[in-house]
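Peer 1: just coords:
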């Protein structure tokens, strides 16, 4: 007979997962003997971290550790309590929710996975071919803590079948397929988005260095990475480039360097005017989506004009970074450190899951 886990039990499982993840960092991996089932999983997870780049060339050890550290910081008792306290899960009628995950950055679909399980639903998961190892490993770990979760977590290859609702993440092209294929199911369909920074020239050097983190984390591959700057007429780029300088070692990574060389060559052959610091190109462009190793910028004359535009085009934007210039903007350096209650596309996933009839 299937056991119904209480919200408190599920919350405690993810607290324990946070403790497990907190052992792994960019400075030192410290094994904690009080972590549940650590003797079974610690060394294997270390090996998986080391092997991640062989599975996906963009998943460097540094990028995987960055994702792990972010989730370790998020999955604390205080954060989980703050997050779930505003919801009423008592009316949830358990369903099977299909998850089609992206693979642009490590564990990018992990938040949807947690939302489904905390809401009391079953997760039917199709991982991206680019990220097939990290989430299944963490699922195996939490099942070791609570074996009943084995009835709530299923990974599938090929076609999704026998599900009641779906959360699918992909490109603008794949979203059209998702919209058609899942038209008869309750769904959240996520498309491509980008993040922007709005500057006015009064930012500090420390803020510009933090902006570099928003640009270069995960090599800029995430929808929360800043790919576009809005700057006032006459803006002096010296402070910006000084802030980018600490990230110069990114060019030592071959896949990034190849993209830098290729995109720079394409821009130059098209006679585009570029600013360049030998590891990042800056190009004036109205688009939000810039290629790897480049950032677009656009001048503005009036801040109110930018506020209206960003509101009008909000469906293309994931995050806005500014020094409180724009309402609901986030602080420099925080785009890839979202809180549990920061939902992709500003769609409350828990509300969606609770509402499933």
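Peer 2: Sure thing, it's come through. What you are looking at is a predicted structure, and each value in this text was computed from that prediction instead of being measured.

Peer 1: Could you use CA atoms for every contact and neighbour count after this?
Peer 2: OK.

Peer 1: Grab the nearest non-local neighbour of the residue nearest the centre of the chain.
Peer 2: For the chain, the residue nearest the mean C-alpha position is residue 108 (4.7 Å; Cα atoms, centre = their mean). Using Cα to Cα, 6 or more residues apart in numbering and skipping the chain neighbours, the partner closest in space to residue 108 is residue 102 (6.6 Å).

Peer 1: which SS class is residue 178?
Peer 2: Under DSSP: H, G, I helix; E, B strand; the rest coil, residue 178 falls in the helix class.

Peer 1: which stretches of the stretch 1-150 of the chain form helices?
Peer 2: Here the stretch 1-150 of the chain has its helices, by DSSP state H, counting those that start in this stretch, at 7-21, 38-55, 61-74, 77-84, 110-118, 134-145.

Peer 1: quick one on the thing from earlier: the residue nearest to residue 108 and residue 167 touch, don't they?
Peer 2: No. Residue 102 is beyond contact range of residue 167, at 10.9 Å (criterion: Cα atoms under 8 Å).

Peer 1: which residues of the stretch 251-357 of the chain fall in helices?
Peer 2: 254-269, 303-312, 349-354.

Peer 1: wait, the residue nearest to the centre of the chain sits on residue 114?
Peer 2: No. In this structure, residue 108 is not within contact of residue 114 by Cα under 8 Å, at 11.7 Å.

Peer 1: One more to weigh against that first structure:
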């Protein structure tokens, strides 16, 4: 078995490779390992991914790739993995990975964790995001030969696995529990992110919040889908800050959702606040439709803290300034670190114990 050090080196090489595709100016760089084999091939897969899924725009794919290229560094791996005890004599297990397809490379962190832990992975991808990970897997096999034979993909029924990491909706989670519950597993359900405002936010903070709301068209579990605001909150500053995101309505898919949801709300005679590309609707639910933010008012901060603690199983991130110990800064929800585990479940710890 390769050492953890070699496995990390392979992902660091992948980070350097990905960095070439992290901006509009895709440019082949000298010195990037295996570029002759993979540069043009990956460029083609990026094109296919965009053609296959209208939500996967150039901007959103580049953003996802940039995020990973900045995380896959030796320094960040060392900081992340320092607390864990890796046993190179550990039996290698086969881990089934069922990925979502809501944002580009959304299952990459789980994939990374399985391989770093020394296991094999069999991936069942969402049809919405099936072009990028297989090519990156091939790159890794060239960067670290020990990975050869340890990565496979299937569209068929999963068989012959020892553990499962599955991500889906609340409905599919029940299905996953039924079929995979007897194996060691991590099964993730719907979660949403919220922002807590108190009226003292700066223009810069509110503009940054726009990134938390609109990046990936709001399709990620780390996207803010709900606001908590004080009673009698004035939304003027909020809407002024959101104006920076107005070009999102130029996306036909987003515009269609905006028009449809607005028509439904108006026919139902719901009260709305809107600015031509975003609707605000007072609602107790956390998951809002595309082009819509739900909001609720609060009277006192302590009651709200308790409410969100009680609801923590439904919440991925809380964006705020001085509200809670685990809050995320404005504009940072789609920039998680390697140690920011989905649903607060430590994937590496799970994998080292199976």
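Peer 2: Here it is on my side, so go on. Since the model is a prediction, treat every value here as computed from it, not as a measurement.

Peer 1: about what we covered before: quick one: the helices of the stretch 251-357 of structure 1 as CSV, columns for mean neighbour count too.
Peer 2: Listed next are the helices of the stretch 251-357 of structure 1 as CSV, based on neighbours: other Cα atoms under 10 Å:
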stretch, mean neighbour count
helix 254-269, 15
helix 303-312, 13
helix 349-354, 20
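
Peer 1: So which of those is nearest residue 41 of structure 1?
Peer 2: With Cα to Cα as the measure, helix 349-354 is the member of the helices of the stretch 251-357 of structure 1 nearest residue 41 of structure 1 (29.5 Å).

Peer 1: Aligned to residue 113 of structure 1, what sits in structure 2?
Peer 2: Residue correspondence to structure 2 (TM-score structural alignment): residue 113 of structure 1 is matched to residue 111.

Peer 1: Excluding residues flanking it in the chain, which one is nearest residue 83 of structure 1?
Peer 2: Residue 83 of structure 1 sits nearest to residue 341 (Cα to Cα, 6+ apart), 5.8 Å away.

Peer 1: Looking at the alignment, what corresponds to the one you found in structure 2?
Peer 2: In structure 2, residue 341 of structure 1 lands on residue 339 (TM-score structural alignment).

Peer 1: To what extent is residue 338 of structure 2 buried, counted in neighbours?
Peer 2: When neighbours are defined as other Cα atoms under 10 Å, residue 338 of structure 2 has 17 of them.

Peer 1: From residue 348 of structure 2, how far off is the closest residue to it other than its chain neighbours?
Peer 2: Leaving aside its sequence neighbours, residue 338 of structure 2 sits nearest to residue 80 (Cα to Cα, 6+ apart; 6.5 Å). Counting by Cα to Cα, to the nearest Å, the separation of residue 80 of structure 2 from residue 348 of structure 2 is 10 Å.

Peer 1: same check, this time on residue 105 of structure 2
Peer 2: Distance check for residue 105 of structure 2 against residue 348 of structure 2: by Cα to Cα, it reads 19 Å.

Peer 1: Next: residue 271 of structure 2.
Peer 2: According to Cα to Cα, residue 271 of structure 2 stands 46 Å off from residue 348 of structure 2.

Peer 1: ok, now residue 130 of structure 2?
Peer 2: Using Cα to Cα, we find residue 130 of structure 2 at a distance of 24 Å from residue 348 of structure 2.

Peer 1: quick one on the thing from earlier: state the number of residues packed around the residue nearest to residue 83 of structure 1.
Peer 2: 17.

Peer 1: The one 3 residues further on too?
Peer 2: For residue 344 of structure 1, the neighbour count with other Cα under 10 Å is 17.

Peer 1: Ignoring the adjacent residues along the chain, who's closest to it?
Peer 2: Spatial nearest neighbour of residue 344 of structure 1, chain neighbours left out: residue 318 (7.0 Å); criterion: Cα to Cα, 6+ apart.

Peer 1: A strand includes residue 230 of structure 1, no?
Peer 2: Yes. Assignment of residue 230 of structure 1 by three-state DSSP places it within a strand.

Peer 1: if I line the two up, what does the residue nearest to residue 108 of structure 1 land on in structure 2?
Peer 2: Residue 102 of structure 1 maps onto residue 100 in structure 2, by TM-score structural alignment.

Peer 1: what does residue 24 of structure 1 give?
Peer 2: Mapped onto structure 2 by TM-score structural alignment, residue 24 of structure 1 lines up with residue 21.

Peer 1: got the residue ranges for the strands in the stretch 251-357 of structure 1?
Peer 2: For the stretch 251-357 of structure 1, the strands defined by DSSP state E, counting those that start in this stretch cover 274-276, 281-284, 294-300, 317-322.

Peer 1: what's the closest of those to residue 59 of structure 1?
Peer 2: Comparing the strands of the stretch 251-357 of structure 1 by Cα to Cα, strand 294-300 comes nearest, at 19.5 Å.

Peer 1: could you give me the residues in structure 2 that that closest one aligns onto?
Peer 2: Aligning strand 294-300 of structure 1 against structure 2 (TM-score structural alignment) gives residues 292-298.

Peer 1: gap between the matching stretch and the chain center?
Peer 2: For stretch 292-298 of structure 2, the distance from its own C-alpha centre to the chain's C-alpha centre is 22 Å (Cα atoms, centre = their mean, to the nearest Å).

Peer 1: who touches it?
Peer 2: Residues outside stretch 292-298 of structure 2 that contact it (Cα atoms under 8 Å, 6 or more residues apart in numbering): 225-231, 258, 261, 278-288, 304.

Peer 1: ditto for stretch 205-216 of structure 2
Peer 2: In contact with stretch 205-216 of structure 2 (Cα under 8 Å, 6+ apart) are residues 55-56, 60, 103, 218, 222-225, 237-238, 241-242, 244-245, 248, 330-334.

Peer 1: what do you get if the cut-off is 6 Å, keeping everything else the same?
Peer 2: 60, 223, 224, 241, 242, 330, 331, 333 (Cα atoms under 6 Å, 6 or more residues apart in numbering).

Peer 1: can I get those residues in a markdown table with distance to residue 157 of structure 2 and neighbour count?
Peer 2: A markdown table is the format used below for the contacts of stretch 205-216 of structure 2 (distance: Cα to Cα, whole Å; neighbours: other Cα atoms under 10 Å):
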| residue | distance to residue 157 of structure 2 | neighbour count |
| --- | --- | --- |
| 60 | 31 | 17 |
| 223 | 31 | 29 |
| 224 | 34 | 32 |
| 241 | 47 | 19 |
| 242 | 44 | 22 |
| 330 | 41 | 21 |
| 331 | 39 | 20 |
| 333 | 34 | 24 |
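
Peer 1: Right, I'll leave it there.
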